[in-house]
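Student: Need coordinates for the below:
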Amino acid sequence: MALSFENRIKYIVRYMYDIDNNGVLDQNDFDCLAVKNTIIECKGDFPKAAFENNQLIMRNLWNEIAELADFDKNGEVDVDEFKNAVITHCVGKPFADFPNAFKAFIENQFKSVDVDGDGLVGLNEYRQDVITRAAFSDIAVIDNAWNKLLSDTDRAAGGITLPRYQELFSNFIANKDESHPSCYLFGPLMKL
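Tutor: Down below sits the predicted model:
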């Protein structure tokens, strides 16, 4: 059940977008994401230009997501609306055919995980990302998820490149197959 399509969509809404934890997506979440992304990208520093750039990106992202998913036009996107938008605009499609809002979020997420900025998400960065969303009493659980996620090409490269991350993330939200390696992109999932 933890790897089901429904649970993965709930996971994205709860842990990736709903920054203020109020159960729905709204403008405030994306304002908070601009602050968060600036701090992460700038390793604790907060340059005004970087923040303004992230703020613009996140406001545009919210506007696009609201256009795609706020079906009742109440200024909020709940889990069901988000799921319906994913089904309509993403399921069965490759990353290149996703709406710009989804592509922008995926690329920004990669930048926040690739802490050292080398263009590759390695095991240590994966571990750091995974523990921000759940508690684990044994690192082996995280490392097992990493090993299920990686392909032979990923192993040879020493981690996950941006194009591979885009592929994995798009499969995480758009592929209903519960056995796909992309199900482990964010670590071992719990049922929500």
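Student: Please count neighbours and contacts with C-alpha atoms only from this point.
Tutor: Noted.
Student: and the longest helix anywhere in the chain, how far from the chain's centre?
Tutor: Secondary structure of the chain read by DSSP state H shows that its longest helix is helix 48-69. Helix 48-69 has its C-alpha centroid displaced from the chain centroid by 15 Å (Cα atoms, centre = their mean, to the nearest Å).
Student: List the buried residues for it?
Tutor: Buried residues in helix 48-69, defined by neighbour count with 16 or more other Cα atoms under 10 Å: 50-51, 54-55, 57-66, 68-69.
Student: neighbouring contacts of the helix or strand following it?
Tutor: Using DSSP states H and E, the helix or strand that follows helix 48-69 in sequence is helix 79-89. The contact list for helix 79-89, computed with Cα atoms under 8 Å, 6 or more residues apart in numbering, reads 6, 9-10, 13, 24, 68-71, 98-99, 173-174.
Student: Proceed likewise with the subsequent sequence, for comparison:
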Amino acid sequence: MAYSWDNRVDFVVRYMYDIDNNGFLDQNDFLCMAVRACVVEGKGDCSTARLDDYKKLMTNLWEEISAIADDDKDGKISNQEFKDAVKKTCVGKKYEEFPQDEDRKRGGLSLDRYKELYGQFLGNTADNHPAVNLFGPL
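Tutor: As a prediction, the model looks like this:
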């Protein structure tokens, strides 16, 4: 089904993290996300200081995700490795119970509803709850 848990996790990997679209996650994807975030936040302008901040943030995120998901320690996270990690750390839990990344430790996102929905998007295997539409039609 279009809104199955597998499809939702595939969506996160494919459209949010696998920036170079090579079918797996690696540190390069997270450095690309740093550049993208810097350009978007700066509305086309990406200062060196802001880029360095984003690189640090995304490097930390990569290290946290790879510690949880890169089972074979090859520096690449396959879609299946990511799914297995999400099942292990997120399924059946609320957002507050997800692994604590550096952004969240600093106060992170303040949009409680978004967090709740994102938690359900990844943590609820049903395909008929409101969070399945969090990113629009898949």
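Student: Count the neighbours of the residue nearest to D45 of structure 2 when sequence neighbours are not counted for me.
Tutor: Excluding its sequence neighbours, the residue lying closest to D45 of structure 2 (Cα to Cα, 6 or more residues apart in numbering) is V39, at 5.6 Å. Applying other Cα atoms under 10 Å, we find 16 residues neighbouring V39 of structure 2.
Student: doesn't T48 make contact with V39 of structure 2?
Tutor: No: applying Cα atoms under 8 Å as the test, V39 of structure 2 and T48 come out as separate, 10.9 Å apart.
Student: Return the residue of structure 2 aligned against Y17 of structure 1.
Tutor: Using TM-score structural alignment, the equivalent of Y17 of structure 1 in structure 2 is Y17.
Student: what about its match, distance to R36 of structure 2?
Tutor: 11 Å (Cα to Cα, to the nearest Å).
Student: ditto for M58 of structure 2
Tutor: Separation of M58 of structure 2 from R36 of structure 2 (Cα to Cα) stands at 11 Å.
Student: go on, T125 of structure 2?
Tutor: For T125 of structure 2, the distance to R36 of structure 2 - Cα to Cα - is 30 Å.
Student: Then Y3 of structure 2?
Tutor: Taking Cα to Cα, one finds Y3 of structure 2 at 27 Å from R36 of structure 2.
Student: and stretch 142-151 of structure 1, how far from the chain's centre?
Tutor: For stretch 142-151 of structure 1, the distance to the chain centre is 17 Å (Cα atoms, centre = their mean).
Student: What residues in structure 2 pair up with it?
Tutor: Using TM-score structural alignment, stretch 142-151 of structure 1 pairs with nothing in structure 2.
Student: hmm, who's touching that stretch?
Tutor: Against stretch 142-151 of structure 1 from outside (Cα under 8 Å, 6+ apart): 123, 126-127, 130, 136, 159-160, 181-185, 187-188.
Student: got it, and stretch 160-173 of structure 1?
Tutor: Here stretch 160-173 of structure 1 makes contact (Cα under 8 Å, 6+ apart) with 5, 8-9, 86, 90-91, 94-95, 103, 106-107, 110, 119-122, 150, 154, 180-183, 185.
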